[in-house]
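> Have a look; sequence and predicted model below, questions after that.
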Amino acid sequence: MKFSIIIPALNEAQNIQGCLSALQPLRNDCELIVVDGGSTDGTPAIAEPLADQVISAPKGRARQMNAGARQATGEVLLFLHADTFLPDNAIQLIREQINRPAPWGRFDIRLSGDHFMLKVISQMMNWRSRLTGIATGDQAIFVTHEAFTAVGGYPDISLMEDIALCKALNKISPPLCLKAKVNSSGRRWLQFGLYKTILFMWSLRLRYFFGADPKTLARLYSGGHLWKP
């Protein structure tokens, strides 16, 4: 079973080398595809020697990840953020459990950092995901190429594309919720303020739930001085 790890990137010069370096031991089983959304900081040049493919796509995680999936040759697609690191046995765990019975899933998450609330937030994210069957992009969503194609891939929306994909995949089956943890940077949460970030992100989710236009949410997201959509 071959895997394709797809990494959307936009001005990730500070993170992309560390991300790809950590994935080098997996290259016997995985192809690494970086999809750049128009970086101006040299991200593609840094990624080139460490990836199997570095391609360009219109800015936007959904568009970039769909572009990567179109180029992917793996039976399983794994979507990974540039500031997130997989557990050591990630590929083995997916191989052992995928299609038994679910063709998709995600990992638990650990937000790195010293603030005690990062552990609380991580645990709440994991519990919420198990309860709802919805994963966030930083939980490293994985899915068979067949199932991804069957639901039409990521919808071409400006924000909340991970929620929309999970809702579509839930019509096939609930996700595999792997207890092994990816490590994702808590730096951005701390920069904006933990409690402000929690309230802000929940307000975006509620607006989306009640039918707000993802383009409007994306503008709010960018204007909130959080990480880029």
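That came in fine, so what should we check first?
> switch to C-alpha atoms for all contacts and neighbour counts from now on
Fine.
> what about A62, how many neighbours?
Residues near A62, counting by other C-alpha atoms under 10 Å, number 23.
> Comparison target, given below:
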Amino acid sequence: MLSKISIVIPVLNEAHHLSKTLATLTEATGVDLIVVDGGSQDDTIAVAQSAHAKVISAPAGRAAQMNAGAAIATGEILLFLHADTQLPLSFETLIRGTLAQPRTIAGAFDLTIDAPGFGVRLVEWGVHLRSRYLQLPYGDQAIFLPKPVFHAVGGFPDLPIMEDFELVQRLHQHGKIAIVPAPVITSGRRWQRLGVLRTTLVNQLVIGAYVLGISPDLIRRWYRSGLGRG
């Protein structure tokens, strides 16, 4: 019997992007779809319900929302998906095959950004190198892992930002994080809003600040001012 995959999607006022994401999952087999709402005021919940997803509420914040979704998941594999990110065709087969590789305890996908421009292509290239050779995927690459591994590392840390970075650091202590060569397609809205150079620079500053021990709450305030990542 194939391992069941629980897809956990944290949302907050994401009706437009969520409808596109859910439309790509209609043909998926052996999946459990969970949408975790952080207090949306638009049609997000109605969109999720129309796709026959399980809809629950949790305090706003990706870490809290994704942990809440994982807590009710019935699948043996957990896949954490952003509302503005679309999975490739046959992602179920790709995930199961990836986790069957020796020493592999988690995985993520390559990244395609839905925006034009040479600068965006450079970002994709950088993401490819970072995630493949350093085993450092971020949350917009749809991180997946067996549920027992997720619980063994304590789930997502209770942080207002950088929860994906910290989870990956914990996973490194237990095994390999593999990168699926097929890409997810994520919205280009961040790069289009701030510009490629500014977005890339701020991303690196945020990561550096976190590594240096600056308060995640302060980093999050930078993000809310339009200076943060994801």
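Perfect, I can see it now. Remember, it's a predicted structure, so these values are computed and weren't measured experimentally.
> Just give the closest residue to I77 of structure 2, not the sequence neighbours.
In space, and not counting its chain neighbours, I77 of structure 2 is closest to P146: 4.2 Å by C-alpha to C-alpha, 6 or more residues apart in numbering.
> meant to ask about D41 of structure 1
Once flanking residues are discounted, D41 of structure 1 sits nearest to N11: 5.5 Å by C-alpha to C-alpha, 6+ apart.
> Looking for the alignment partner of the one you found in structure 2.
When structure 2 is aligned by TM-score structural alignment, N11 of structure 1 is paired with N13.
> thought its match was touching T44?
Yes - N13 of structure 2 lies in contact with T44 (C-alpha atoms under 8 Å); the separation is 5.9 Å.
> With neighbour numbers in mind, choose between those two.
More crowded of N13 of structure 2 and T44, by other C-alpha under 10 Å: T44, with 21 against 17.
> The more buried one pairs with which position in structure 1?
With TM-score structural alignment as the criterion, T44 of structure 2 matches T43.
> what's stretch 162-170 of structure 2 aligned against in structure 1?
Using TM-score structural alignment, stretch 162-170 of structure 2 lines up with residues 160-168 of structure 1.
> Report the contact partners of S129 of structure 1.
S129 of structure 1 sits next to A135 when contact means C-alpha atoms under 8 Å, 6 or more residues apart in numbering.
> Alignment lookup: it to structure 2.
Structural correspondence for S129 of structure 1 with respect to structure 2 (TM-score structural alignment): S131.
> my read is its match is in a helix, agree?
Yes - under DSSP: H, G, I helix; E, B strand; the rest coil, S131 of structure 2 falls within a helix.
> what's the distance between the residue nearest the centre of structure 1 and N28 of structure 1?
Compute the mean C-alpha point of structure 1, and by C-alpha atoms, centre = their mean the closest residue is G137, 2.9 Å away. Computed as C-alpha to C-alpha, to the nearest Å, the G137 of structure 1 to N28 of structure 1 distance reads 25 Å.
> Does L33 of structure 2 lie in a helix or a strand, and which?
Using DSSP states H and E, L33 of structure 2 sits in strand 31-37.
> and that strand, what does it pack onto?
If you count contacts as 3 or more C-alpha pairs under 8 Å, 6 or more residues apart in numbering; DSSP states H and E, strand 31-37 of structure 2 packs onto strand 5-11, strand 54-57, helix 62-72.
> helix or strand for the match of N11 of structure 1, which one?
Counting by DSSP H and E, N13 of structure 2 is part of no helix or strand.
> what ranges do the strands span in structure 1?
For structure 1, the strands defined by DSSP state E occupy 3-9, 30-36, 53-56, 76-79, 84-85, 104-112, 142-144, 176-185.
> Compile the ones you listed into TSV and extend it with columns for distance to G223 of structure 1.
TSV is the format used below for the strands of structure 1 (distance: least, C-alpha to C-alpha, whole Å):
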stretch	distance to G223 of structure 1
strand 3-9	20
strand 30-36	22
strand 53-56	25
strand 76-79	26
strand 84-85	24
strand 104-112	23
strand 142-144	30
strand 176-185	21
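> Can you add mean neighbour count and distance to N15 of structure 1 and give the ones you listed back as CSV?
Shown next, in CSV, are the strands of structure 1 (neighbours: other C-alpha atoms under 10 Å; distance: least, C-alpha to C-alpha, whole Å):
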stretch, mean neighbour count, distance to N15 of structure 1
strand 3-9, 27, 10
strand 30-36, 26, 12
strand 53-56, 19, 15
strand 76-79, 26, 16
strand 84-85, 24, 9
strand 104-112, 25, 14
strand 142-144, 24, 21
strand 176-185, 20, 10
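> out of those, which comes closest to F209 of structure 1?
strand 104-112 (21.5 Å; C-alpha to C-alpha).
> For that closest one, which helices and strands make contact with it?
helix 116-132, strand 142-144, strand 176-185.
> Could you report the neighbour count for the closest residue to L50 of structure 1 other than its chain neighbours?
Excluding the flanking residues, the one nearest L50 of structure 1 by C-alpha to C-alpha, 6+ apart is L20, at 6.1 Å. Residues lying near L20 of structure 1 (other C-alpha under 10 Å) number 22.
> same check, this time on I207 of structure 2
Using other C-alpha under 10 Å, I207 of structure 2 is surrounded by 17 other residues.
> same deal with S39 of structure 1?
Each residue near S39 of structure 1 was counted by other C-alpha under 10 Å, and the total is 15.
> ditto for the one 3 residues further on
Here the number of neighbours of G42 of structure 1 (other C-alpha under 10 Å) works out to 14.
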